[in-house]
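Colleague: Here is a sequence with its predicted model. Questions after.
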Amino acid sequence: MTNNLSSSTLRIGRTVQHAPAVDMAAIQADFSPCRTWRYGLSLPFRERKGAMMTVFLKNPSSASELSADKTVRTASEYVWRNFPESGGVHILNLFALRGTDSKEVGKALLAKGAAHVVGPQNDKVIKTTLTASSGVIIAWGGHAGIPASAYDQRVCSCLELLVESGLPVWRNARKGSEKYPFHACYWAYQDALIPLS
């Protein structure tokens, strides 16, 4: 698959098929024209019409309208199994810059600044997506590979957006914290969620 990426983008890893529950024909992917940034990915489920849940991750990798990556596949399968009233899942990210290795994302942040890694349209898409969501599971994990101060600043900004949305927000109960919720790549489908306090 050709990603048509600009020369300034980071390495993009392998893809997997979207979860069987996802309606492939209805997927919506919000990329920048150069596909350097992915702002949002909406994955409606087959034969379900309810409001969609949002899973909030660190930064996008290879998932697109055509295929998933391991994290997106796990997140969508988790929502399908644990939220039977949900019509699908929206995927958002702290940083919209596409890159599989968070160390490369961190290097891009140091070289080009936080605004480049966050992405010029990211906050706008986050706010719009939250208005169309029934709830949010935060799952961005720790700052590994990204400078801690810049990462923590971005986490605080996104937590403020979540508070402003008024939506219920959960994180994985098995591991992590409100600041560094357990990354969705490592979820088990039976994991419980706890609300943010």
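Modeller: Good, I have the coordinates. Numbering: from 1, shown residues only.
Colleague: make it CA atoms for all contacts and neighbour counts henceforth
Modeller: Will do.
Colleague: Would you mark the buried spots in the lengthiest helix in the chain?
Modeller: Counting residues, the longest helix in the chain under DSSP state H turns out to be helix 148-165. The neighbour-count check on helix 148-165 (16 or more other CA atoms under 10 Å) flags 151, 152, 154, 155, 158, 159, 162, 165 as buried.
Colleague: Tell me how far the first one lies from residue 159.
Modeller: In this structure, residue 151 and residue 159 are separated by 12 Å, where distance is defined by CA to CA, to the nearest Å.
Colleague: who does the longest helix of the chain touch, helix- and strand-wise?
Modeller: For helix 148-165, the contact count by 3 or more CA pairs under 8 Å, 6 or more residues apart in numbering; DSSP states H and E identifies helix 122-131 as packing neighbours.
Colleague: second one coming, line it up with the first:
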Amino acid sequence: MIEELDINAVEFIGNKPCVKNLKYECTGCRTTFNNFEGCSYHTKKRICIQLRSEIDETFKEERLLSFKELWLKLRDGIKDAKPRNTAKGEQSLYVLLDLPLHTSVKMLTFDQFLKSIFYCGVAGNLKLRFERHIAGAKRRHCKFIPLNDKDTMIIDSLTHGRQIVPASIDGLTSNESSALEYSVIMDLQHILTNTDSSGQ
């Protein structure tokens, strides 16, 4: 929503770098701002009338979709989840949730969201990784291969009228993401197999 314009050379004030004449522009109404805070307030607080009308129009279209159509649209958007930068390159932090049918992540409280998490992983393509989780669990189940806790949860959800929902949490700051990833993995440590633990 915010574009950077007119970036000149960096100058130093004392030992701190400072960019001269940095401007930010709202992509909705094209209003320019001299600082990021002003532009961020303008867009995030929905002060921009054009941006607000575009958001309302998007929600209006989604309200007309059936649950199945909306879910398919959401799943298609998962692959567009922005990766976070790590020392090993671009990766995406995601979680798998075990939820009742017709239950959206948006309907959950934060406590319900945390209690619904049964797996936490890192992958570049979230949609592809999600499909591999489902396919792998089904394959091992059909071959009577002993299932770990993650596969057991997937099979149990699929056979008892529940749903497995992948959720990207890249919108969190790096510290929040790392903290959530660590807490989830440590919470599951006692029920993960050695293979899962070393691989994750």
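Modeller: All right, it came through fine. Being a predicted model, the structure only gives us computed values, none of them experimental.
Colleague: Any idea what the TM-score is?
Modeller: TM-score of the superposed chains, computed with TM-score structural alignment, normalised by the length of structure 1, equals 0.28; 91 aligned residues with a CA RMSD of 5.3 Å.
Colleague: Mind giving me the packing neighbours of the helix or strand containing residue 140 of structure 2?
Modeller: Assigned by DSSP states H and E, residue 140 of structure 2 belongs to helix 126-142. Secondary structure elements in contact with helix 126-142 of structure 2, counted by 3+ CA pairs under 8 Å, 6+ apart, are helix 67-78, helix 149-159, strand 162-168.
Colleague: most packed of these?
Modeller: Neighbour counts (mean count of other CA atoms under 10 Å) averaged over each of those peak at strand 162-168, with a mean of 20.
Colleague: helices or strands up against that one?
Modeller: Judged by 3+ CA pairs under 8 Å, 6+ apart, strand 162-168 of structure 2 is in contact with strand 89-100, helix 126-142, helix 149-159.
Colleague: what angle do that strand and helix 126-142 make?
Modeller: If you take axes from the mean of the first three to the mean of the last three CA atoms, to 10 degrees, strand 162-168 of structure 2 sits at 150 degrees to helix 126-142.
Colleague: Whichever helix or strand comes after strand 162-168 of structure 2 relative to helix 149-159, how many degrees between them?
Modeller: Elements were assigned by DSSP H and E; along the chain past strand 162-168 of structure 2, the next helix or strand is helix 174-188. Angle, helix 174-188 of structure 2 to helix 149-159, by the same axes, to 10 degrees: 90 degrees.
Colleague: Helix 174-188 of structure 2 vs strand 89-100, what angle?
Modeller: For helix 174-188 of structure 2 against strand 89-100, the angle by the same axes, to 10 degrees is 50 degrees.
Colleague: Tell me which helix or strand comes right after helix 174-188 of structure 2.
Modeller: Remark: after helix 174-188 of structure 2, the chain's next helix or strand is helix 194-199, criterion DSSP H and E.
Colleague: pretty sure residue 80 of structure 1 contacts residue 74?
Modeller: No - counting by CA atoms under 8 Å, residue 80 of structure 1 does not reach residue 74; the two are 9.9 Å apart.
Colleague: Have a look at the two and say which one is more surrounded.
Modeller: More crowded of residue 80 of structure 1 and residue 74, by other CA atoms under 10 Å: residue 80, with 23 against 20.
Colleague: Just confirm residue 79 of structure 1 is within a helix.
Modeller: Yes - Residue 79 of structure 1: assigned to a helix according to DSSP: H, G, I helix; E, B strand; the rest coil.
Colleague: burial count for residue 128 of structure 1?
Modeller: Per other CA under 10 Å, the neighbour tally for residue 128 of structure 1 reads 12.
Colleague: Quick check: residue 116 of structure 2 touching residue 95?
Modeller: No - assessed by CA under 8 Å, residue 116 of structure 2 is found out of contact with residue 95, at 9.6 Å.
Colleague: With neighbour numbers in mind, choose between these two.
Modeller: residue 95 (22 against 19).
Colleague: How much space separates the more buried one from residue 165 of structure 2?
Modeller: Distance, residue 95 of structure 2 to residue 165 of structure 2, by CA to CA: 8 Å.
Colleague: Check residue 56 of structure 2 too.
Modeller: According to CA to CA, residue 56 of structure 2 stands 25 Å off from residue 165 of structure 2.
Colleague: In CSV: the helices and strands packed on strand 162-168 of structure 2, plus distance to residue 187 of structure 2.
Modeller: Supplementary listing: these in CSV, determined by distance: least, CA to CA, whole Å:
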stretch, distance to residue 187 of structure 2
strand 89-100, 13
helix 126-142, 20
helix 149-159, 13
